[in-house]
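Undergrad: got a sequence here, can you build the structure:
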Amino acid sequence: MDHVLNELGQPVGLPAEGSYPRPRPPHVPLAGHYVTLSPTRERHAQGLLDAFAEDTRGAGWTYLPDAPWQTLGDAEAFCRRAQGSADPMFYTITDDHGIIAGFCSLLRIDPAVGSIEAGFIHFAPRLQKTAAATEAMVLLLRHAFDDLGYRRFEWKCDALNGPSKAAAQRLGFTYEGTFRQATIYKGRNRDTAWFSILDGEWPALNTRFTNWLQATNFDASGKQIRRLQNC
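TA: Now for the predicted structure:
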């Protein structure tokens, strides 16, 4: 049952547990086994430019608001904006070899109701579909739920972005619906697909992530032995 009756006999939502507002996320490094998320700084520009240069067709930029970077100046301009932004709060992703492999962010941060979103996710091709890519998202989730006590974590994407929708569902997000003509970017319409994880769902998902990310779940080539959904 997801509601109670008030004194007038009307259905109302269950009382919210915990105290609010929740803390605003500190912009600090988040370290895992495979990746580290560090606050984005202008000094990361060359590493990010090199990482995205691996995507010679520019396919990774299709569903982002920015056009593909052409020069170091483009990367530096992005990093300057990112390091001055509190929302979105950008992180540079560095792999276990110390090489920059992409960026991501926390945004739509609402401490008053304990809600937060992951977005502006851009991985270099070598990071995609790896344990490191999954861990990058897990670090954000753990930061929100375990460190900060948030009650809702959102994922939104262009409804035509099949890989992003598949990633959300693989990570355990629940599809909530599509907002039609929600915005315009790059001169075109965007219907936005909404997904979420709630605090009550998080403990079981976190256990699954912990089991899946164990080194024993990967062979010598880095290929998974058990799928995430089976952990």
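
Undergrad: can we go C-alpha only for contacts and neighbour counts from here?
TA: Noted.

Undergrad: how about the secondary structure of the residue nearest the centre of the chain?
TA: In the chain, the C-alpha nearest the mean C-alpha coordinate belongs to residue 118, at 3.5 Å (C-alpha atoms, centre = their mean). For residue 118, the secondary-structure state derived from DSSP: H, G, I helix; E, B strand; the rest coil is strand.

Undergrad: what sits against it?
TA: 104, 105, 106, 107, 140, 153, 154, 155, 156 (C-alpha atoms under 8 Å, 6 or more residues apart in numbering).

Undergrad: and the residues you listed as TSV, adding secondary structure?
TA: Formatted as TSV, the contacts of residue 118 follow (three-state DSSP):
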residue	secondary structure
104	strand
105	strand
106	strand
107	strand
140	helix
153	strand
154	strand
155	strand
156	strand
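
Undergrad: nearest residue to the residue nearest to the centre of the chain other than its sequence neighbours?
TA: residue 106 (4.7 Å; C-alpha to C-alpha, 6 or more residues apart in numbering).

Undergrad: need the helices for the chain, in chain order.
TA: For the chain, the helices defined by DSSP state H cover 45-53, 72-83, 131-142, 162-170, 202-212.

Undergrad: tell me which of these lies nearest to residue 122.
TA: Residue 122 lies closest to helix 45-53 among the helices of the chain, at 8.5 Å (C-alpha to C-alpha).

Undergrad: that closest one: how far from the chain's middle?
TA: Relative to its chain's centre, helix 45-53 lies at 20 Å (C-alpha atoms, centre = their mean, to the nearest Å).

Undergrad: neighbours around the residue nearest to residue 118, how many?
TA: Neighbours of residue 106 under the rule other C-alpha atoms under 10 Å: 24.

Undergrad: ok, it - contacts?
TA: 87, 88, 89, 90, 116, 117, 118, 119, 140.

Undergrad: quick check: residue 144 vs residue 71, distance?
TA: 34 Å (C-alpha to C-alpha, to the nearest Å).

Undergrad: which one of these two has more residues nearby?
TA: Counted by other C-alpha under 10 Å, residue 144 and residue 71 do not tie: residue 144 has more neighbours, with 25 against 10.

Undergrad: to check against the first, give me the structure of this:
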Amino acid sequence: MNTLNPDPSGTRINEFFQPIGPAVPDWTARAYPSHTPTSGNTCRLEPLDPNRHTGALWAAFSAAPDGRNWTYLNVGPFADEDALRAHLVREAASGERQHYAIVERATNEAVGTFALMRADCANGVIEVGFVTYSPRLQRTTIATEAMYLLMCRVFDELGYRRLEWKCDSLNAPSRAAAQRYGFSYEGTFRQAVVYKERSRDTAWYSIIDSEWPAIKSALQAWLAPKNFDTNGQQRQRLGQLIGLRLGHESNGPGIPGPSSD
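TA: Sure thing, here's the model as predicted:
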């Protein structure tokens, strides 16, 4: 295809004087994610193992005073540890989703989970979902480092072009978390899902590979020990660091609470 000079906006124009997208001449399909552990300073991501992780996860989830952390997930809350185990067994066997236990290194105990899912290897697109943070994980550095490690896998290890985050449009904590981590809001799909006998409008967010270097640098700066005072309080907000690197101000809040697909 012959391509003429771009118009003043920078968009490429083909021989029919139609606008076309940026060239990706050397693109090849990306590998399906390897379901293997990865470690950071405060946490490890381990492939979900119901035999190893259920007890600690039940203890961590049970610390919540009520079931509100499960409102926007299509599962839970669970009546007892056996019910949670049955759910984890089903998810661990899922061929579509790769669930990880987020393990606190200081205690060697699982304190939450999330999953890589809906991998589109041909186009280099994947989603992070089923984000389930227990009270022990919410509003901690561990929560941010866990997401950073997953992002490194997606962009640095696998070379994907796009990481998606989707949630119920009414799930304010999840939407705030997405924005804090550097995801950009793309729109809302109306009446996209039926779950728990109710309709869900789904808010879509994404990070693309051209944004990742700036977001990665901001996450590293936020996670650095010098960003915290002697009381463990952050000196700079992650949203500010991301905004400075991307050339805009992020309005995301501090360390987020629970978030979910």
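
Undergrad: just give the TM-score of the two.
TA: Put the two chains on top of each other and the TM-score (TM-score structural alignment, normalised by the length of structure 1) is 0.96; 231 aligned residues with a C-alpha RMSD of 1.3 Å.

Undergrad: so which of the contacts of residue 106 of structure 1 persist in structure 2?
TA: Listed in the original numbering, the contacts of residue 106 of structure 1 still in contact in structure 2 are 88, 89, 90, 116, 117, 118, 119 (both residues aligned by TM-score structural alignment, their matches' C-alpha atoms under 8 Å).

Undergrad: how many neighbours does the alignment partner in structure 2 of residue 91 of structure 1 have?
TA: Using TM-score structural alignment, the partner of residue 91 of structure 1 in structure 2 is residue 100. Counted with other C-alpha under 10 Å, residues neighbouring residue 100 of structure 2 total 26.

Undergrad: wouldn't residue 100 of structure 2 be in contact with residue 46 here?
TA: Yes: counting by C-alpha atoms under 8 Å, residue 100 of structure 2 touches residue 46, with 5.3 Å between them.

Undergrad: for residue 151 of structure 1, which non-adjacent residue is spatially closest?
TA: Looking at residue 151 of structure 1 with C-alpha to C-alpha, 6+ apart, the closest residue is residue 199, at 4.7 Å.

Undergrad: please read the previous query as pertaining to residue 29 of structure 2.
TA: Of all residues not flanking residue 29 of structure 2 in the chain, residue 122 sits nearest, at 4.3 Å (C-alpha to C-alpha, 6+ apart).

Undergrad: test my guess that the one you found contacts residue 28.
TA: Yes: Residue 122 of structure 2 is within contact range of residue 28, at 7.3 Å (criterion: C-alpha under 8 Å).

Undergrad: in structure 2, what residues pair with stretch 176-183 of structure 1?
TA: Against structure 2, stretch 176-183 of structure 1 falls on residues 186-193 (TM-score structural alignment).

Undergrad: need the contact partners of the matching stretch.
TA: 169, 199, 200, 201, 202, 203, 204, 205, 206.

Undergrad: quick one: contacts for the second one?
TA: Read it as residue 199 of structure 2. Counted by C-alpha under 8 Å, 6+ apart, residue 199 of structure 2 has contacts 191, 192, 193.

Undergrad: neighbours of the nearest residue to the first one once chain neighbours are set aside, how many?
TA: Right, residue 191 of structure 2. Ranked by C-alpha to C-alpha, 6+ apart and with sequence neighbours excluded, the top spatial neighbour of residue 191 of structure 2 is residue 201, at 4.8 Å. Residues near residue 201 of structure 2, counting by other C-alpha under 10 Å, number 16.

Undergrad: distance of residue 161 of structure 1 from residue 63 of structure 1?
TA: Residue 161 of structure 1 is 7 Å from residue 63 of structure 1, by C-alpha to C-alpha.

Undergrad: residue 221 of structure 1: neighbour count?
TA: Counted with other C-alpha under 10 Å, residue 221 of structure 1 comes out at 6.

Undergrad: then residue 209 of structure 1?
TA: By other C-alpha under 10 Å, neighbour count at residue 209 of structure 1 equals 19.

Undergrad: alignment lookup: it to structure 2.
TA: Checking TM-score structural alignment: residue 209 of structure 1 goes with residue 219.

Undergrad: re earlier: the residue nearest to residue 151 of structure 1 matches what in structure 2?
TA: So, by TM-score structural alignment, residue 199 of structure 1 is matched to residue 209.

Undergrad: against residue 45 of structure 2, how distant is that match?
TA: Counting by C-alpha to C-alpha - residue 209 of structure 2 and residue 45 of structure 2 are separated by 22 Å.

Undergrad: what about stretch 209-229 of structure 1, how long is it end to end?
TA: 9 Å.

Undergrad: okay, buried residues for it please.
TA: Across stretch 209-229 of structure 1, burial judged by 16 or more other C-alpha atoms under 10 Å covers 209, 211, 212, 213, 217, 224, 228.

Undergrad: list the residues that contact residue 133 of structure 1.
TA: 123, 127.

Undergrad: rewinding a little: now do the same contact list for the residue nearest to residue 191 of structure 2.
TA: By C-alpha under 8 Å, 6+ apart, the contact set of residue 201 of structure 2 is 168, 169, 170, 188, 189, 190, 191, 192, 193.

Undergrad: aligned to the second one, what sits in structure 1?
TA: Yep, that's residue 169 of structure 2 we're talking about. That one, residue 169 of structure 2, aligns with residue 159 by TM-score structural alignment.

Undergrad: its match is in contact with residue 190, isn't it?
TA: Yes: using C-alpha under 8 Å, residue 159 of structure 1 is in contact with residue 190, at 7.3 Å.

Undergrad: which residue, other than its chain neighbours, is closest to the equivalent of residue 219 of structure 1 over in structure 2?
TA: In structure 2, residue 219 of structure 1 lines up with residue 229, judged by TM-score structural alignment. Leaving aside its chain neighbours, residue 229 of structure 2 sits nearest to residue 235 (6.8 Å; criterion: C-alpha to C-alpha, 6+ apart).
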